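> please work out how this folds:
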Amino acid sequence: MTFDQELLLIKPHKKEEDRCDLFNGNWVPDFKGSMYTNSSCATISTSKNCFRHGRKDRDFLNWRWKPEKCDLPRFDAKAYLDIVRGKTLAFIGDSVARNHIESLLCLLSQEEVPVDAYLDSEDRNRVWHFPVHNFTLKMLWTKFLVSGEERVINGSSSGIFDLYLDRVDENWGRELHGLDYVILSDAHWFFRQIYLHKGSNVVACVYCNVANVTDEGVVFALRMAIRAALSHINQCKKCEGMVTLLRTFSPSHFEKGSWNSGGSCNRSRPYSERKIDLGGYEWEMRRMQVEEIERAKRKGKRFGVVDVTKAMLMRPDGHPGAFWGNQWMQGYNDCVHWCLPGPIDVWNDLLLALLRRLPVRA
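Prediction:
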């Protein structure tokens, strides 16, 4: 059994392409370029529209992900919309999840332009509807998956968060019963000072130095939040038949500093496989996420993984960097999110391939 078959609760298929491990491969030249442009897609957010903000090189668009033993088909908007016809799919996560959904919107708009159905005051929770296919797409914003509160000290935000592992963030929890597909992703908010609570007890922390509380690190904190979220999904009595896919960790590529100390990402070509580090924290995060999905699957509901970590470790060239036009954070580079169009579009190639492999529900 191949790696990605082990991650999905699917029946064995006879076709060779269905046995292919989609997630191990390399980026190979592809001069067809992107399936859309920054001007042909009207839904690109300003901060991901890298060409609008002065990026000149376009070579980073001329690569495609090639699994080792098969080909990954280019995204087919018609096929995707046929699969999700009459369904509701939600992305649950942070701004990188939003980046993913923006890529999907650009790709789907080639077949049907969606209707904006809802936008909250902070432009975090969104709903789009594709009336021809009766398909609803949602963005459900959450920083930590579980309930979290930022401490206020002397009337000001502190950047210190308390997370409550006994309850999920209600922003997505209350929507769960109405969903057919969930794409779950989170990680980057955990790189800050955090205290983890179970009931009335503080059980661990991140980036802290407090007596009688153990600093367990980022991976542990994210594991506990993902475990709580997956447990909540497994216990949802109105969620029978729902498919939950967890998108693995999306690496940043800061060089010569972090986001607030002059770090940048100016490369214009992918890395080869031998140049990436599969022993670093990014791979540790990804391994943990796969473990938690395997643990959740034993409870019986339908879980799987969109494993993007290895592919994206090779793409230091795909971030906005200095070309994101943020007037509030001038001088900082964005090496976390991804340009549109750009290598993030492969996440939706992979997503469609996985949806095609799922058995049809009775």
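
> drop to CA atoms for contacts and neighbour counts, all remaining ones
Will do.

> quick check: closest non-adjacent residue to Lys87.
Spatial nearest neighbour of Lys87, excluding adjacent residues (CA to CA, 6 or more residues apart in numbering): Phe135 at 5.3 Å.

> ditto for Arg74
Asp349 (6.0 Å).

> my read: the one you found touches Leu72, true?
Yes: using CA atoms under 8 Å, Asp349 is in contact with Leu72, at 7.2 Å.

> give me the residues contacting the helix or strand hosting Arg167.
Assigned by DSSP states H and E, Arg167 belongs to strand 156-168. Here strand 156-168 makes contact (CA atoms under 8 Å, 6 or more residues apart in numbering) with 144-152, 192-199, 224-225, 228-229, 232.

> for the comparison step, fold the sequence that follows:
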Amino acid sequence: MAGCDMFHGNWVRDDSYPLYPGGSCPHIDEPFDCHLNGRPDRAYEKLRWQPSGCNIPRLNPTDMLERLRGKRLVFVGDSLNRNMWESLVCILRHSVKDKRKVFEASGRREFKTEGSYSFLFTDYNCSVEFFRSPFLVQEWETRVSNGNKKETLRLDIVEQSSPKYKDADFIIFNTGHWWTHEKTALGKDYYQEGSHIYSELNVVDAFHKALITWSRWIDGNVNPKKTTVMFRGYSASHFRCV
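Sure thing, here's the model as predicted:
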């Protein structure tokens, strides 16, 4: 929407929500299923983002599936993108009459493990996919002087699944929260470029190096005439209520 600043606004109550009934979607991982885990309040289901100076059209899942017909929509990142991917799958699924025509390609039912997942919407010949990559660059193992292996983060190599989604029609990336974990935040003997392991590197500098690696990969491998790329920002902690 031209001229619409969607990033400044407030959450408001909207009784036309939620976009699918709570507890109706079987594709939410158990730790994130509020209904299954007995969350007593429901007010959060009625919240809608309202920009200060404009309105956002309500998501129409049938219209979105038509727009996705014959296309691939891919999320790449950490649990923030995974949660958004699961929610979108559930929203789109709810609009499909024959739910048997919406399924994960490999038949898996849990999505917390490493790897990738692809939900197929067969009536529309489209897929909505997730590739787990909390850093967007490669988690690595390198041998040290005593012969043991050491975990490092290769700031100079994009994550290894990238060839599988570089030709998708839409790719939504995110990273950020994992950079606050202890070993990444401390940055001691963890970050690697080439054969060099930094004895100490500030996490902000490491994050910057990783994003440069990612952006150069985008420039060199993704066709902007075919693929739309989006980058989502940093998330607040989702391990406790605030």
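
> what TM-score do we get after superposing?
The pair, once superposed, lands on a TM-score of 0.82 when counted by TM-score structural alignment, normalised by the length of the second structure; 226 aligned residues with a CA RMSD of 2.7 Å.

> tell me how many other residues surround Pro134 of the second structure.
Applying other CA atoms under 10 Å, we find 22 residues neighbouring Pro134 of the second structure.

> and Ser118 of the second structure, how close does it get to Val74 of the second structure?
In this view, Ser118 of the second structure and Val74 of the second structure are 9 Å apart by CA to CA, to the nearest Å.

> what's the overlap in contacts for the two?
Jointly contacting Ser118 of the second structure and Val74 under the rule CA under 8 Å, 6+ apart are 128-130.

> by neighbour count, which of the residues you listed wins?
Highest count within these by other CA under 10 Å belongs to Phe130, 27 neighbours.

> now for that residue: which residues touch it?
By CA under 8 Å, 6+ apart, the contact set of Phe130 of the second structure is 74-76, 81-82, 85, 116-118.

> reformat the residues you listed as CSV; add distance to His177 of the second structure and neighbour count.
Formatted as CSV, the contacts of Phe130 of the second structure follow (distance: CA to CA, whole Å; neighbours: other CA atoms under 10 Å):
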residue, distance to His177 of the second structure, neighbour count
Val74, 20, 23
Phe75, 16, 26
Val76, 14, 27
Asn81, 11, 24
Arg82, 13, 22
Trp85, 17, 22
Ser116, 19, 17
Tyr117, 21, 24
Ser118, 24, 21
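
> which of those fall within strands?
Counted as lying in strands by DSSP state E, out of the contacts of Phe130 of the second structure, are 74-76, 116-118.

> let me know the closest of the residues you listed to Ala43 of the second structure.
Nearest to Ala43 of the second structure, judged by CA to CA, of these is Phe75 at 27.5 Å.

> I figured that closest one hits Glu129, correct?
Yes: contact criterion CA under 8 Å: Phe75 of the second structure and Glu129 qualify, at 6.0 Å.

> skipping adjacent residues, who's closest to the spatially most central residue of the second structure in space?
Geometric centre of the second structure, nearest residue: Asn81, 2.0 Å, by CA atoms, centre = their mean. Leaving aside its sequence neighbours, Asn81 of the second structure sits nearest to Phe75 (CA to CA, 6+ apart; 6.2 Å).

> please list all residues in contact with that neighbour.
Applying CA under 8 Å, 6+ apart to Phe75 of the second structure gives the contacts 81-82, 85, 128-131, 171-173.

> tabulate those (JSON lines), appending distance to Arg67 of the second structure.
JSON lines is the format used below for the contacts of Phe75 of the second structure (distance: CA to CA, whole Å):
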{"residue": "Asn81", "distance to Arg67 of the second structure": "21"}
{"residue": "Arg82", "distance to Arg67 of the second structure": "22"}
{"residue": "Trp85", "distance to Arg67 of the second structure": "17"}
{"residue": "Val128", "distance to Arg67 of the second structure": "13"}
{"residue": "Glu129", "distance to Arg67 of the second structure": "16"}
{"residue": "Phe130", "distance to Arg67 of the second structure": "19"}
{"residue": "Phe131", "distance to Arg67 of the second structure": "22"}
{"residue": "Ile171", "distance to Arg67 of the second structure": "15"}
{"residue": "Ile172", "distance to Arg67 of the second structure": "16"}
{"residue": "Phe173", "distance to Arg67 of the second structure": "20"}
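
> closest to Leu201 of the second structure among those residues?
The nearest member of the contacts of Phe75 of the second structure to Leu201 of the second structure, counting by CA to CA, is Phe173 at 24.2 Å.

> the closest one -> the first structure?
Correspondence of Phe173 of the second structure to the first structure, assessed by TM-score structural alignment: Leu184.

> would you say Leu350 of the first structure is within a helix?
Yes: note on Leu350 of the first structure: a helix contains this position according to DSSP: H, G, I helix; E, B strand; the rest coil.
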